[in-house]
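Chemist: I'd like to go over a predicted model; first the sequence, then the structure.
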Amino acid sequence: MQDHKVNSAKRKKSGIPALLALIFVIMLLAGCGNNSAADSGAGNGAAQTNAAEATPSPSPEVEPAVAEAAEATSYPLVVQDELGHEVTLNTAPTKVFAPYMEDSLVVLGVKPVGQWSNKGQGQQYLQDQLAGVPLVDFTSGLPSPEVVMAMQPDLIVLHNSYYAENGVYEQYSKIAPTYVFQQAAGDLDSSLTILGDLLGKQEEAAKGLADYRKKVEEAKTTLAPHIQDKKALIIRFNSRGMFLMGGVYGGFVLAEELGITKSDLVAAENSVELSLEVLPQIDADYIFLANDTANTGESFYKELTESALWKSIPAVQAGKVYDVDDRYWLGGGIVAYSNVIDDVLEILAP
């Protein structure tokens, strides 16, 4: 455009008095500059960002993220999963089996062909959105290839690498293309974005994440005066015992999303078995208790909360112990994490 302006000025200069030529060049430069801004705004991300800043929007975080995801997935699609397997999708999947990732599927507006369940119960906080989706029992481990095959999935997604062990990946991948995450709940931005890419639901993924990020930032602002120099700890109870939860599920929300420091006991661990002898080492200012929904951990819960050592913990004496709903505190996804944030706000900043 700059070359065009110079050449135009030369063509116009002959036969025109110098002063008029100068004025004309100045006007031409100004007009061409405006046209350049308009042209680049149609296809340049920076120009679009500037335009968005100049025009106030009710949801400034949402629109750029959604715009970036506007280009739809083209099939056939060939990708590598997080364990290095090559995954090929010839067409957009319509029959998805992604056990324990139903939360993310709900955000994307996708109903799976089957949903994770334990002892006949799916993730209760999602059942309104998963009405009619058959339960697939994980009580004794992953379902057999025959059970999975009967659902006729055209994409299988395993939410952590543990699910792929002991020959499971090899068996499932013969049924349908199978994508494996290392730990989907540990990086929600990445896992939801990848799932959106696989399913051709990039716009839904981007909007869901943008809305969630806005909620996180607003919660951090509200909680800031209540969590400064404070530590938090989640204790989980089930039929196998008591466990300190680290940086996954509700622990991920507390530490990584809301910025509440983890207890030193789980600083480098996702889960640590808890015994009464460890109680004097608990350094948390806030303690959250997540008992198994079916109360299979009730005996351990009573053993802990009725012990003299428990009652001597400073957080217990200060009344900073809170029972929470394990159905989403131990869930992984935007819906679960949003519910955890709501609980924390209600508890710490009522």
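Modeler: Received, thanks.
Chemist: contacts and neighbour counts: CA atoms only from here.
Modeler: Noted.
Chemist: next SSE downstream of the lengthiest helix in the chain?
Modeler: Ordering each helix of the chain by length in residues (DSSP state H) puts helix 202-227 first. With elements assigned by DSSP states H and E, the helix or strand that comes after helix 202-227 is strand 231-238.
Chemist: okay, the angle between whichever helix or strand comes after that following strand and strand 231-238?
Modeler: On the C-terminal side of strand 231-238, the closest following helix or strand by DSSP H and E is strand 241-245. When axes from the mean of the first three to the mean of the last three CA atoms, to 10 degrees is applied, the directions of strand 241-245 and strand 231-238 differ by 150 degrees.
Chemist: second structure follows, compare the two:
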Amino acid sequence: MHADSLRAKEDCSVPETLPSGSLPTGFRPDSARRRPTPSGRRTAVRGSLALSAAVLTVSVLSGCGSDTETAGAASANTYSVETELGTFEAPTDYERVVVTSTALLDSSVAAGVTPVGSPMSFAGLPDYVGLDDDSVTRIGDSDEEIDLESVAALEPDLILMNASSGAGLDDTLFDEYSDIAPTVPVVVGEQDPKGLAAQVGAALDRTAEMDEAAKAYESRAADLKARLADDPEAAKPVSQVRLRPDEVRVMMEETNAGVAMTDAGLTFAPPAEGASVGDGGYVETSLELLPGSLGDHIFVYSTEEGVVDEVADSPIWQSIPAVEAGNVHTVDFEAWMRGQGYLALNTVLDDIAAAYGKQLD
């Protein structure tokens, strides 16, 4: 809980409303420095802050009789979440969760929690999460375009906020989110879907449920690996290719889908001679260099509509050995590239099984 909030409990002589910076909703670590908040971002949530401050005044004054009792009650109604950015408190009785990244949507659903709000592209929710678009409210078109007013209107009990590895709270919208509801940061973008799932499980206090999701995935991966072990086609090297209008990225093992491909026992074709794998787990190249650098099976996708079909008609693409052999498998970029959780990993397993003509439970 905020150090400011605790000091307020110690001094009960003046029954005044606490400033919004002292609201306990965010449960910000004492070691984290608050940064000035742009006035434009405050406007969206100002109404809810006034109500929260009024409620807090009552809560603080009613707790003045015994600091020990108040502290005990708080700990009974919250749980602690240790993150890369500090330790945060979240309410045990949450019912309405908002996630600020589609990467967090996957793992929330896998843990048995359907968020009331999430970013959503023009195409709607990713098919692989298994939710209808109208079951979740759009709070922005992407992770970088969150509408704070939409978040506040949903009256969440808990917010899971995406954060980049190495970032501090001052580099995020933690202050804005925590003025709306208790907020827990989750590090995304590390090409570590299993690690992200574990973070979300802890943030939702559903570690046991996430462990079950992990066990179910590992069992399916082991089953597929066993089924592919006797298939000579599956022993041949593979490639994962992301097509873009101006470049090609050959995605390697250390990517979200690469994790599932490796778990299924597939072997990646090595990067082209002289090429190196970047921090994102991919090799940046061009269409002209693909014919001699890809595996015998290619899993291909693009985030841009029509690009795969356009490239597929080019003479260079048609000259790639895997293309000539009919071993190109077009897959969903949402699960293969953006997906960061067990729902996406299971979808990748399904696509691999289909590519090799296997049945997977």
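Modeler: Here it is on my side, so go on. In this text the structure is predicted, and so the values were computed from the model without any measurement.
Chemist: can you give me how far the longest helix of structure 1 is from the chain middle?
Modeler: Using CA atoms, centre = their mean, to the nearest Å, the mean C-alpha position of helix 202-227 of structure 1 is found 10 Å from that of the whole chain.
Chemist: go on, stretch 280-289 of structure 2?
Modeler: 25 Å.
Chemist: how about stretch 221-230 of structure 1?
Modeler: Remark: stretch 221-230 of structure 1 is offset 22 Å from the chain centroid, using CA atoms, centre = their mean.
Chemist: got it, and stretch 226-237 of structure 2?
Modeler: The answer for stretch 226-237 of structure 2 is 31 Å, by CA atoms, centre = their mean.
Chemist: buried ones in that stretch?
Modeler: Under the neighbour-count criterion of 16 or more other CA atoms under 10 Å, stretch 226-237 of structure 2 has 227-228, 234, 237 buried.
Chemist: contacts for that stretch, please.
Modeler: The contact list for stretch 226-237 of structure 2 (CA atoms under 8 Å, 6 or more residues apart in numbering) reads 264-269, 295-297, 356, 358.
Chemist: swap in 6 Å and give it another go.
Modeler: Residues outside stretch 226-237 of structure 2 that contact it (CA atoms under 6 Å, 6 or more residues apart in numbering) are 267-269, 295-296.
Chemist: of those, which is the most crowded?
Modeler: Neighbour counts for the contacts of stretch 226-237 of structure 2, by other CA atoms under 10 Å, peak at residue 295, which reaches 23 neighbours.
Chemist: tell me which element the spatially most central residue of structure 2 falls in.
Modeler: Structure 2 has residue 103 as the residue nearest its centroid, 2.3 Å off, counting by CA atoms, centre = their mean. Following DSSP H and E, the helix or strand that holds residue 103 of structure 2 is helix 102-110.
Chemist: ok, residues contacting the helix or strand following that helix?
Modeler: Toward the C-terminus, helix 102-110 of structure 2 is succeeded by strand 117-118 as the next helix or strand (DSSP H and E). With contacts defined as CA under 6 Å, 6+ apart, strand 117-118 of structure 2 is touched by 98-100, 136-139.
Chemist: and whichever helix or strand comes after strand 117-118 of structure 2, how far from structure 1 on average?
Modeler: Sequence-wise, the next helix or strand downstream of strand 117-118 of structure 2 (DSSP H and E) is strand 137-138. Its aligned residues in structure 1 lie a mean 1.7 Å from strand 137-138 of structure 2 after superposition (mean CA distance after the TM-score superposition for structure 1).
Chemist: buried sites along the helix or strand following strand 137-138 of structure 2?
Modeler: Later in the chain than strand 137-138 of structure 2, the nearest helix or strand by DSSP H and E is helix 148-153. By 16+ other CA under 10 Å, the buried positions in helix 148-153 of structure 2 come out as 148-152.
Chemist: make CSV from those residues and add distance to residue 116 of structure 2 to it.
Modeler: Output for those, formatted as CSV (distance: CA to CA, whole Å):
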residue, distance to residue 116 of structure 2
148, 14
149, 14
150, 11
151, 9
152, 12
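Chemist: need the strands for the stretch 251-350 of structure 1, in chain order.
Modeler: Listed from the start of the chain, the stretch 251-350 of structure 1 has strands (DSSP state E, counting those that start in this stretch) covering 261-262, 271-273, 286-291, 321-325.
Chemist: what about the second one, how far off from structure 2?
Modeler: For strand 271-273 of structure 1, the mean deviation from structure 2 after alignment is 4.2 Å (mean CA distance after the TM-score superposition for structure 1).
Chemist: what helices or strands is that strand leaning on?
Modeler: strand 241-245 (3 or more CA pairs under 6 Å, 6 or more residues apart in numbering; DSSP states H and E).
Chemist: now the angle from the strand it packs on to strand 286-291?
Modeler: Going by the same axes, to 10 degrees, strand 241-245 of structure 1 makes 140 degrees with strand 286-291.
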